[in-house]
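A.B. asks: Task: produce atomic coordinates for the following.
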Amino acid sequence: MKDHQMKLALVGIGGYGRNHARTIAGLQQDGLAQCVAYADVRLDANPDVCETLSGLGAASYTDYKEMLERHPEVDIVVVSTPIPLHVPMCTHIMEAGFHVLLEKPPAVTIQDMNAIADVQRRTGKRCQVDFQNTSGRAFRELLRMLDGGAVGRLQRVTGVGLWKRTWAYYQRTPWAGKLIHGGAYVLDGTVNNALSHLLNNCLIAAGSGRIPAAVPVAAQAELYKSIDIESENTVSARVRTEGGVEVLYYTTQNHVANDTPYIVAEGDRGSIRWSYDNKLVIREHDQEPREVAYEAEDLNRNMYLNLFDAVRGEGELYCPLEACHSFVLASNGIFESARGIVRIPDAYVGTRPEGDTEAIELKDAAALITQAAEEGLLYAEAGIPWATATPVFDLTGYTRFELFREGASPS
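C.D. replies: Got it, this is the predicted structure:
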């Protein structure tokens, strides 16, 4: 293999790890990387992925620590394991001397986020968090335009994600829809997992790509569930950042279809809408809106190539670990403000057959949520009948998350 090829190891080959395996195979086929090894506690559960990776010449292991010990030549370790394992694995890997591509979220609690960030700073290892939607050309252009004052003074960033999920989705893994699993926080829902990309990108946009400006100082949020799960699947949230920008976040997994999530960044001289399909709609003051559509990109591949450049000292990461501090802080503030998950009454929820399972639908979800987003209101403020008002939670000096702590006081 050529010296310039990055040597990779993958931890976790099931679930989203299958996507990483495909990306790694493509990079090796193009002569850009070499898959040295892979590890999973249940290799037999994904024989096709094992066949692919072994076919690349990679050695297999059931213990990732043994893998690291046997392959010190590895440059980057990709971590695609269940959420509670991200912090201990990433910490061990960086301390063992390897750079990391870490699946999102990097951590669930702000105390764990601070701990893993301390390790990253101490070791000096690169850690790219795989919020791959940060890598698309449209989003990079959005940040450039916002930083350049294209909308004037940025005032508000609104993210809307309307997706459909079935009962099968909540049966995909033991921690699906759980707040805590195996004694560890998971907070599996739209905020911390399925639509976490949307919240993360909202916060990055709120800072116009500058990390300090995006730090949340207060959060107010309403968390709802439409079925018997622990965590949320419908959310409205308002986050205020250090830079004075209001971030609004609206999601549901109870829509009739998977609409394309989008963000609208509004300033005193215009607005820009960015969407997951790599498009921008730019509305400058007193001018007709114009759309800029970029070609489809392999966002996962982008994250790898960007990390390769950063490891070589040839560029900055699209989503370094430090940039995710705002995401984890906002996520924790959202749960602290909500103080619980409110069950939406059955009268507002329906199901319909979808293959061998059923899709869960919140009645009039698109109309209600879109109107609330357009008006900049949380669901209770918009008068939605199943909604419950919540207090603002002050995040100033906040360093420890405790789920629905008793006696928590609003700001």
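A.B. asks: C-alpha only now, for contacts and for neighbours.
C.D. replies: Fine.
A.B. asks: Relative to Ser271, how far out is Pro289?
C.D. replies: In this structure, Pro289 and Ser271 are 9 Å apart, going by Cα to Cα, to the nearest Å.
A.B. asks: Which one of the two is surrounded by more residues?
C.D. replies: Comparing Pro289 with Ser271 by other Cα atoms under 10 Å, the one with more neighbours is Ser271, at 24 against 13.
A.B. asks: Next, that one: secondary structure please.
C.D. replies: strand (DSSP: H, G, I helix; E, B strand; the rest coil).
A.B. asks: is it true that it touches Ala265?
C.D. replies: Yes - the pair Ser271 / Ala265 is scored as a contact, 5.4 Å apart, by Cα atoms under 8 Å.
A.B. asks: okay, and the common contacts of Pro289 and Ser271?
C.D. replies: 282-283 (Cα atoms under 8 Å, 6 or more residues apart in numbering).
A.B. asks: the strands in the stretch 51-200 of the chain, which residues?
C.D. replies: Using DSSP state E, counting those that start in this stretch, the strands of the stretch 51-200 of the chain run over 59-61, 76-79, 99-102, 127-129, 154-162, 180-181, 184-185.
A.B. asks: by contact count, what packs against the first one?
C.D. replies: Using 3 or more Cα pairs under 8 Å, 6 or more residues apart in numbering; DSSP states H and E as the contact test, the elements touching strand 59-61 are strand 33-39.
A.B. asks: The strand it packs on: how far from the chain's middle?
C.D. replies: Centre-to-centre, strand 33-39 and its host chain are 25 Å apart (Cα atoms, centre = their mean, to the nearest Å).
A.B. asks: tell me which residues in it are buried?
C.D. replies: Buried residues in strand 33-39, counted by 16 or more other Cα atoms under 10 Å: 33-39.
A.B. asks: Can you add distance to Val78 and give those residues back as CSV?
C.D. replies: CSV is the format used below for those (distance: Cα to Cα, whole Å):
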residue, distance to Val78
Ala33, 13
Gln34, 13
Cys35, 11
Val36, 12
Ala37, 11
Tyr38, 9
Ala39, 10
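A.B. asks: what does stretch 380-394 contact?
C.D. replies: By Cα under 8 Å, 6+ apart, stretch 380-394 touches 217-222, 333, 336-338, 342, 344-345, 348, 368, 372, 379, 409-411.
A.B. asks: Sequence B follows; please return its structure for comparison with A:
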Amino acid sequence: TTTGTRLYFYVTHSPRLQFDPVMEVVGTKGTATWNYKGECEIHTLDGQTLSFNNGRVDPWLEVMRVAARVQRKELAQPYSTLANSRSFVVAINGAYDSARYIRPIPEKYVQTISTGPEERAVIQDIDALLDQACAERKLLSDLGVSWAVATPRIDVQDYKEFNPFCQPRVFE
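C.D. replies: As a prediction, this is how the structure comes out:
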């Protein structure tokens, strides 16, 4: 970001173990972790731990409830608007622009497991690699993963358009 905040996004569609996303926010006063079960845990730098949950609200159903409440004029606007979700979209588009194109992972690092409708590809050691990358706040290319490719830093300040068919602006 222009203010120096670092944003890391780790995802794979080819893990050995499948689980829902976990969000971790590391700030100047502590760390907050949230998962799709609605569980949140906050650890402050002064040693306090706060734990709470969302009361078992299903986030997928809540999206529909919020849309219905807006439609019925019970809520002025959705929680996620074009204005407040722009930074997330720009970050994801910037990551796509940085990658430039999808690079295949060599077959020797990919294993096919199961058969029939359950058949899927698993990238060798990807679970441990993503855990390490997250813990160390690094990219897979920073860890020296042989098939990972370092990509250029993309300038997303004043980002106006996402076009997957053109070359992005690159920091020199």
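A.B. asks: Can you calculate the TM-score here?
C.D. replies: Here the TM-score for the pair of chains, by TM-score structural alignment, normalised by the length of the second structure, is 0.85; 170 aligned residues with a Cα RMSD of 2.2 Å.
A.B. asks: Please spell out the PyMOL selection for the buried subset of the contacts of stretch 380-394 of the first structure.
C.D. replies: Entered in PyMOL, the line below selects the buried ones among those, by 16+ other Cα under 10 Å:
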select buried, resi 217+218+219+220+221+222+333+336+337+338+342+344+372+379
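A.B. asks: and the helix ranked longest in the second structure, which stretch of the first structure?
C.D. replies: Using DSSP state H to define each element, the second structure has its longest helix at helix 82-99. Under the alignment (TM-score structural alignment), helix 82-99 of the second structure falls on residues 321-338 in the first structure.
A.B. asks: in that stretch, what counts as buried?
C.D. replies: Going by neighbour count (16+ other Cα under 10 Å), the buried part of stretch 321-338 of the first structure is 321-338.
A.B. asks: centre of the chain versus it, how much separation?
C.D. replies: On Cα atoms, centre = their mean, the centre of stretch 321-338 of the first structure falls 11 Å from that of its chain.
A.B. asks: any residues touching the longest helix of the second structure, and which ones?
C.D. replies: 151-156, 159, 162, 164, 167-168.
A.B. asks: Let's have these in CSV, adding neighbour count and secondary structure.
C.D. replies: What follows is these, written out as CSV (neighbours: other Cα atoms under 10 Å; DSSP: H, G, I helix; E, B strand; the rest coil):
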residue, neighbour count, secondary structure
Thr151, 13, coil
Pro152, 16, coil
Arg153, 15, coil
Ile154, 19, strand
Asp155, 17, coil
Val156, 21, coil
Tyr159, 14, coil
Phe162, 14, coil
Pro164, 12, coil
Gln167, 10, coil
Pro168, 20, coil
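A.B. asks: And the helices in the stretch 151-300 of the first structure?
C.D. replies: Counting by DSSP state H, counting those that start in this stretch, the stretch 151-300 of the first structure has helices at residues 196-206, 299-311.
A.B. asks: what does the first one correspond to over in the second structure?
C.D. replies: Just to be clear, that refers to helix 196-206 of the first structure. Alignment note (TM-score structural alignment): helix 196-206 of the first structure is unmatched in the second structure.
A.B. asks: Buried residues, that helix. List them.
C.D. replies: 196-206.
A.B. asks: Just the closest of those to His20 of the first structure, please.
C.D. replies: When the buried residues of helix 196-206 of the first structure are ranked by distance to His20 of the first structure (Cα to Cα), His197 comes first, at 17.1 Å.
A.B. asks: check contacts around Ala67 of the second structure.
C.D. replies: Pro78.
A.B. asks: Now which residue in the first structure aligns to it?
C.D. replies: Per TM-score structural alignment, the equivalent position to Ala67 of the second structure in the first structure is Leu307.
A.B. asks: on that earlier part again, right, and the strands of the stretch 51-200 of the first structure - which one's nearest Val119 of the first structure?
C.D. replies: strand 127-129 (10.5 Å).
A.B. asks: so the closest one matches what in the second structure?
C.D. replies: So strand 127-129 of the first structure sits over no part of the second structure, by TM-score structural alignment.
A.B. asks: which helices and strands does that strand pack with?
C.D. replies: Packing partners of strand 127-129 of the first structure (3+ Cα pairs under 8 Å, 6+ apart): strand 99-102.
A.B. asks: Over which residues of the second structure does the strand it packs on lie when aligned?
C.D. replies: Counting by TM-score structural alignment, strand 99-102 of the first structure pairs with no residue of the second structure.
A.B. asks: Equivalent analysis for stretch 219-229 of the first structure, please.
C.D. replies: Under TM-score structural alignment, there's no match for stretch 219-229 of the first structure.
A.B. asks: just to revisit the earlier point, mean shift of the longest helix of the second structure relative to the first structure?
C.D. replies: Once the two models are superposed, helix 82-99 of the second structure sits on average 2.2 Å from its counterpart in the first structure (mean Cα distance after the TM-score superposition for the first structure).
A.B. asks: What segments of the stretch 1-150 of the first structure are helices?
C.D. replies: 17-29, 47-55, 64-70, 86-95, 110-123, 137-147.
A.B. asks: Excluding chain neighbours, give the residue nearest to Tyr10 of the second structure in space.
C.D. replies: Leaving aside its sequence neighbours, Tyr10 of the second structure sits nearest to Leu130 (Cα to Cα, 6 or more residues apart in numbering; 6.7 Å).
A.B. asks: which residue lines up with the one you found in the first structure?
C.D. replies: Under TM-score structural alignment, Leu130 of the second structure pairs with Ile369 in the first structure.
A.B. asks: which stretch of helix or strand covers that match?
C.D. replies: For Ile369 of the first structure, the host element (DSSP states H and E) is helix 365-375.
A.B. asks: mean deviation of that helix from the second structure?
C.D. replies: Mean for helix 365-375 of the first structure is 0.7 Å (mean Cα distance after the TM-score superposition for the first structure).
A.B. asks: That helix - contacts with which helices or strands?
C.D. replies: Contact here means 3+ Cα pairs under 8 Å, 6+ apart; on that basis helix 365-375 of the first structure packs against strand 154-162, strand 246-252.
A.B. asks: and the residue mapped onto Leu378 of the first structure from the second structure, what does it touch?
C.D. replies: Taking TM-score structural alignment, the alignment pairs Leu378 of the first structure with Leu139 from the second structure. By Cα under 8 Å, 6+ apart, Leu139 of the second structure lies in contact with Ala133.
A.B. asks: Let me know the distance separating Leu139 of the second structure from Tyr109 of the second structure.
C.D. replies: Using Cα to Cα, Leu139 of the second structure is found at 18 Å from Tyr109 of the second structure.
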